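Undergrad: Sequence and predicted model, in that order:
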Amino acid sequence: MNPRGDSLILIGMPGSGKSTVGILLAKELVKGFVDTDLLIQEREGQPLQEIINNADFQALRNIEEQVLLATDFPNHVIATGGSAVYSDAGMNHLRTYGRVVFLDVPLDELQMRVTNYAARGIAAPHGQTLAQLYDERRALYRRYADITIECGARPPSDLVSDIIYESGEWYAEVDA
């Protein structure tokens, strides 16, 4: 068994497919699934964008950190919000549950997928473009990633296969 646990934590930019891939991965591996953005919305009783509108992006990041630190999800696939990597404490807590998988999607693909950037509930300063956010976050995603999956425009089922393959030794140990 991996000393850090048997969960998989998905990180990446908004629009990278963390929730979509996470659900499919959880089904394939027979694990629970949790989306931390949904945990935030449930806790706050409002969508992410309303949190930003009523306070600011930093308030959302602070709430996100509190939610990450309160998680207790062994044997799960955990889809994080794109800004989870701003919380060193939150990411280190999540890492105690398992490996971190970075879904690396090129900027041009993200720009096609994220058509509602200003209203999507993205924890970014007002006026920051998706390209600027991408440049800012990419190093953080790489810093925390145990596994990086090059996504491009590939279908989610291919990404699930890659994640299982890339973490194969780990799952062999878990099953032993």
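TA: Received, thanks. Predicted model only: the values in this text are computed from it and were never measured.

Undergrad: Only C-alpha atoms from now on, for both contacts and neighbour counts.
TA: Noted.

Undergrad: Can you name the element that comes right after the longest strand along the chain?
TA: The strand of greatest length in the chain, counted in residues with DSSP state E as the criterion, is given as strand 98-104. Downstream of strand 98-104, the next assigned helix or strand under DSSP states H and E is helix 107-113.

Undergrad: and that following helix, what does it pack onto?
TA: Other elements packing on helix 107-113 under the criterion 3 or more C-alpha pairs under 8 Å, 6 or more residues apart in numbering; DSSP states H and E are helix 130-144.

Undergrad: Pull the contacting residues for the nearest residue to residue 11 once chain neighbours are set aside.
TA: The shortest distance from residue 11 to any residue other than its chain neighbours is 4.9 Å, reached at residue 102 (C-alpha to C-alpha, 6 or more residues apart in numbering). With C-alpha atoms under 8 Å, 6 or more residues apart in numbering as the criterion, the residues that contact residue 102 are 10-12, 141-142, 145-149.

Undergrad: Put this next to the first one:
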Amino acid sequence: MDKILLIGFRATGKTTVGKLLSEVLNWDFIDTDQEIQKRSGKTIRKLVEEKGWQHFREIEKEVIKSLVEKSKVVISLGGGGILHQQEIKALKQKSFVVWLRASPKIIIERMLKDEKTLEERPKLTSEDLTTEVVQVLTLREPLYQEFADLTVDTERLSLEEIKSFILDRFSRFKN
């Protein structure tokens, strides 16, 4: 077991926690959204505006496929990456999968505080933010649950507690 895969909705802490874990483990850190931006030469917002969600998902799928053979890496999977079930199944075989979870209320609070939300994160639906978060989360939660080896509620724990909890469970899981 030489990968940790962080899954979950937007604004649940995947990138922040992933960077912390990679530092402690002395592993590489890969954020699939950043990889998509590198490959396309555009921000996600710009890519989706110009080419649409389907094109974004195609690049995302290729990025996920490319990670299967990587080792000693912590991966932050974009919130919708879980929709590529076949690729996630292949990645899961060599990964400890952690679902970072938060309630819609907390996700919305975090998104509104985060400058990236407006600049980089395109809307997923035509609905208002609250409706969008609730609807999309309702669709994705069963997939997060299905693939997760560990679920961590990010609402009440500090980053240090989250990091320590994941590392403890990871050491037990891989042995």
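TA: Alright, I've got the coordinates. What you see is a predicted model; the values in this text were computed from it and never measured.

Undergrad: TM-score for these two?
TA: The TM-score (TM-score structural alignment, normalised by the length of structure 2) is 0.87; 168 aligned residues with a C-alpha RMSD of 1.8 Å.

Undergrad: Just the ones of the contacts of residue 102 of structure 1 in helices?
TA: The helices in this structure, assigned by DSSP state H, contain 141-142 from the contacts of residue 102 of structure 1.

Undergrad: my guess is residue 59 of structure 2 contacts residue 34, does it?
TA: No - Residue 59 of structure 2 is not in contact with residue 34 according to C-alpha atoms under 8 Å; the separation is 11.6 Å.

Undergrad: Am I right that residue 34 of structure 2 is in a helix?
TA: Yes - the assignment for residue 34 of structure 2 (DSSP: H, G, I helix; E, B strand; the rest coil) places it in a helix.

Undergrad: what about it, neighbour count?
TA: Counted with other C-alpha atoms under 10 Å, the burial measure for residue 34 of structure 2 works out to 16 neighbours.

Undergrad: Please report the distance of whatever residue of structure 1 lines up with it from residue 148 of structure 1.
TA: In structure 1, residue 34 of structure 2 lines up with residue 38, judged by TM-score structural alignment. From residue 38 of structure 1 over to residue 148 of structure 1 the distance is 24 Å, taken as C-alpha to C-alpha, to the nearest Å.

Undergrad: same thing with residue 163 of structure 1?
TA: Applying C-alpha to C-alpha, the value for residue 163 of structure 1 to residue 148 of structure 1 is 9 Å.

Undergrad: which neighbours do those two share?
TA: Residues touching both residue 163 of structure 1 and residue 148 comprise residue 101, with contact defined as C-alpha under 8 Å, 6+ apart.

Undergrad: what about the strands in structure 1?
TA: 7-11, 32-35, 76-79, 98-104, 147-150.

Undergrad: Packing partners of the last one?
TA: Read it as strand 147-150 of structure 1. Secondary structure elements in contact with strand 147-150 of structure 1, counted by 3+ C-alpha pairs under 8 Å, 6+ apart, are strand 98-104, helix 156-166.

Undergrad: against structure 2, where does the last one fall?
TA: Under TM-score structural alignment, the match for helix 156-166 of structure 1 in structure 2 covers residues 159-169.

Undergrad: hmm, who's touching that stretch?
TA: By C-alpha under 8 Å, 6+ apart, the residues outside stretch 159-169 of structure 2 that reach it are 17, 20-21, 98, 150, 152, 154.

Undergrad: Could you rerun that using 10 Å?
TA: Counting by C-alpha atoms under 10 Å, 6 or more residues apart in numbering, the neighbours of stretch 159-169 of structure 2 from elsewhere in the structure are 4, 13, 16-21, 24-25, 96-98, 100, 149-154, 156-158, 170, 172-173.
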